[in-house]
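Peer 1: sequence and computational prediction follow.
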Amino acid sequence: MTIVITGATGHLGRQVVEELLARGIDPSTIVAGGRNEDALGKLAAYGVRTARVDYADPSTLDAAFVGAEKILLISGNEVGKRSVQHKAVIDAARKVGAELVYTSAPKATTSDLVLAPEHKATEGLLEGSGLTYTVLRNNWYTENYDDTIRQAASTGSILTSTGNGRIASATRRDYAEAAAVVLLSDEYAGEILELGGDEPWTFDELAATVSEVAGTSVTVNQVSTDEHVAALKGFGLDEGTAGFVAALDANIAAGLLAESDGTLSRIIGRPTTPLQQYVRELLGT
């Protein structure tokens, strides 16, 4: 069986490749695709095949997908262009009749999450594609808060507009392991899987965790969405980026990332990585 990993030069994709290899998969049956030539070179050192894959260039998709039986479509990172780019991947997968696994967003078809519309559009394309597919609706990556955690440890303060909203985050390694399991099994074909961490947390709990790990007092500065936008612009972010970041915090405050039913931990056969463990590893304590 040939498995193609798109976006393999990103953090999640690279870890999916590593998880497949850890399960004893023949490296020659894995095609790692991406745009970053240096990163592709590092992946080639694992013995896997590599291919230039650019969602905006269908010819690269056709070349990379030759002989593919399963394809992991890791959602693109160009907001506003993703549904068109994902369609190109789906169309290329149809040409070879491959089974497709797609990384989506929590409750993508019904959520008000600012990121949901493009994922909803992609899931609609999959539904009408005639392909066998599985949707991995990944919640937040704990790594999204690396800078926040480091700054909290050094400054003793966290700025947020998340209120009491909870975040069912898990690490990229957790999600990568789930993707590998799904790619190597026929059990999940046709399923839409809501994936998240076992223990959703608030920013107050994040601050308490950093305080305990770093041995310094950390306070949470809760502000309104408008105040958050103004503060982010003051830090040098442009209007669009500041608004987007604050909108995500507003989504969290509304509870849109709070749910987790344990599906992720059941798939990987272990608990998801606890927040405290992750913070300790990040801060090196």
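Peer 2: That came through fine. Since we're looking at a predicted model, the values are computed, not measured.

Peer 1: from now on I want contacts and neighbour counts done on CA atoms only, so please keep to that.
Peer 2: OK.

Peer 1: I'd like the distance between residue 32 and residue 74.
Peer 2: The gap separating residue 32 from residue 74 is 12 Å, by Cα to Cα, to the nearest Å.

Peer 1: the two: who's more crowded?
Peer 2: Under the criterion of other Cα atoms under 10 Å, the comparison of residue 32 against residue 74 puts residue 32 first, with 29 against 19.

Peer 1: the more buried one: what's its closest spatial neighbour, skipping adjacent residues?
Peer 2: residue 50 (4.7 Å; Cα to Cα, 6 or more residues apart in numbering).

Peer 1: ok, that neighbour touching residue 33?
Peer 2: Yes. Using Cα atoms under 8 Å, residue 50 is in contact with residue 33, at 5.7 Å.

Peer 1: please compare the first structure with the one that follows:
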Amino acid sequence: MIAVTGATGQLGRLVIEALLRTEAPGSVAALVRSTDKAADLSALGVVVRSADYDKPETLGPALEGVDRLLLISSSEVGKRAEQHKAVIAAAKAAGVGLVAYTSILRADTSPMALAEEHNQTEAALASAGVRHVVLRNGWYTENYAGGISAAPEHGAMIGSAGEGRIAAASRRDYAEAAAAVLVSAEDQAGKVYELAGDDAFTMAELAAEVARQSGKPVVYNDLPEAAYKEALVGMGLPDGLAAILADSDAKAAEGALFDDGRALSALIGRPTTPVAKIVADILRG
């Protein structure tokens, strides 16, 4: 059985969808906090099990009989490392044969603040002695959805990424890569995949693409990190999250989100989704 944590999340649902192209629904388990939100998956024949990162007592039963597990990183920055360690401990106790973990691009050398908890999780996997594979995901192009959709009205996109090139790819691309690793006949234990989009762009280039497709003038305004953080807070983001996003942008300016290894397209057997298509999808709403 293949299990996916966070299976009702944006990435998790796409992984389940990809798995069902080749696997019988009854051999796929969706591990979720709220089973009510997974009613559609249950209707497809997917095994739905309650699993809460913050409730370790739910994890053992959820992992019973699981051969391969995709541990999708928690969205709760600041709590992730401990949450992940609970899952890893449960996976070891349950005898899970392989744990795949969604980390961040070049986690071991990344200067991004977001990399810290991913590094801690990778270390926990190694110290636990569980067979594991690390999927170091780059940026999701959809991370810019809010800015892209608002840009035609405001005439601008903002950030702190300077002229840094960002090798983003779609969530679906990363989901298909995860599914490919989970169903692979090759032994994946010990592998580390640096995953990123085939074609990188600067924020100015992204703004130009939005302008081209919307038919309205859109420019990119680059801000100092502190100013960008304050702008995000002004948009309603919590202070801590705004700081992390601003840090990520500033580190992107230094190349933290660029990679040209094309491991992602190699895994999924096709080119990664062009940024122009993501922009078109977002502008269509």
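Peer 2: Looks like it came in fine. It should be emphasised that the depicted structure is a prediction, and the values quoted were computed from it without experimental measurement.

Peer 1: quick one: the strands in the first structure?
Peer 2: Counting by DSSP state E, the first structure has strands at residues 3-5, 30-34, 49-52, 70-73, 99-104, 133-138, 157-160, 192-195, 219-222.

Peer 1: whereabouts in the second structure does the third one align?
Peer 2: To tie it back to what came earlier, the one meant is strand 49-52 of the first structure. Using TM-score structural alignment, strand 49-52 of the first structure lines up with residues 47-50 of the second structure.

Peer 1: what's the mean gap between the matching stretch and the aligned bit of the first structure?
Peer 2: Taken against the first structure, stretch 47-50 of the second structure registers an average deviation of 0.7 Å after superposition, with mean Cα distance after the TM-score superposition for the first structure.

Peer 1: now the helices for the stretch 101-250 of the second structure?
Peer 2: Taking DSSP state H, counting those that start in this stretch to define them, one finds helices in the stretch 101-250 of the second structure at 115-128, 145-154, 171-183, 203-214, 225-234, 239-252.

Peer 1: overlap of the contact sets of residue 32 and residue 74 of the first structure?
Peer 2: Residues touching both residue 32 of the first structure and residue 74 (Cα atoms under 8 Å, 6 or more residues apart in numbering): 5, 6, 7.

Peer 1: how many neighbours does the closest residue to residue 145 of the second structure other than its chain neighbours have?
Peer 2: Leaving out its chain neighbours, the residue that sits closest to residue 145 of the second structure by Cα to Cα, 6+ apart is residue 282, at 6.3 Å. With neighbours defined by other Cα under 10 Å, the count for residue 282 of the second structure comes to 17.

Peer 1: quick revisit: so for residue 50 and residue 33 of the first structure, which sits in the more crowded spot?
Peer 2: When neighbours are counted by other Cα under 10 Å, residue 33 comes out ahead of the other of residue 50 of the first structure and residue 33, with 29 against 23.

Peer 1: looking for the alignment partner of that one in the second structure.
Peer 2: Match for residue 33 of the first structure (TM-score structural alignment): residue 31.

Peer 1: from residue 88 of the second structure, how far out is that match?
Peer 2: Remark: distance between residue 31 of the second structure and residue 88 of the second structure (Cα to Cα) = 14 Å.

Peer 1: so residue 278 of the second structure makes contact with residue 144?
Peer 2: No. With contact defined as Cα under 8 Å, residue 278 of the second structure does not count as touching residue 144 (9.7 Å).

Peer 1: what's near enough to touch residue 45 of the second structure?
Peer 2: 25, 26 are the contacts of residue 45 of the second structure under Cα under 8 Å, 6+ apart.

Peer 1: go again using 10 Å as the cut-off
Peer 2: Contacts for residue 45 of the second structure (Cα atoms under 10 Å, 6 or more residues apart in numbering) come out as 20, 24, 25, 26, 27, 28, 29, 39.
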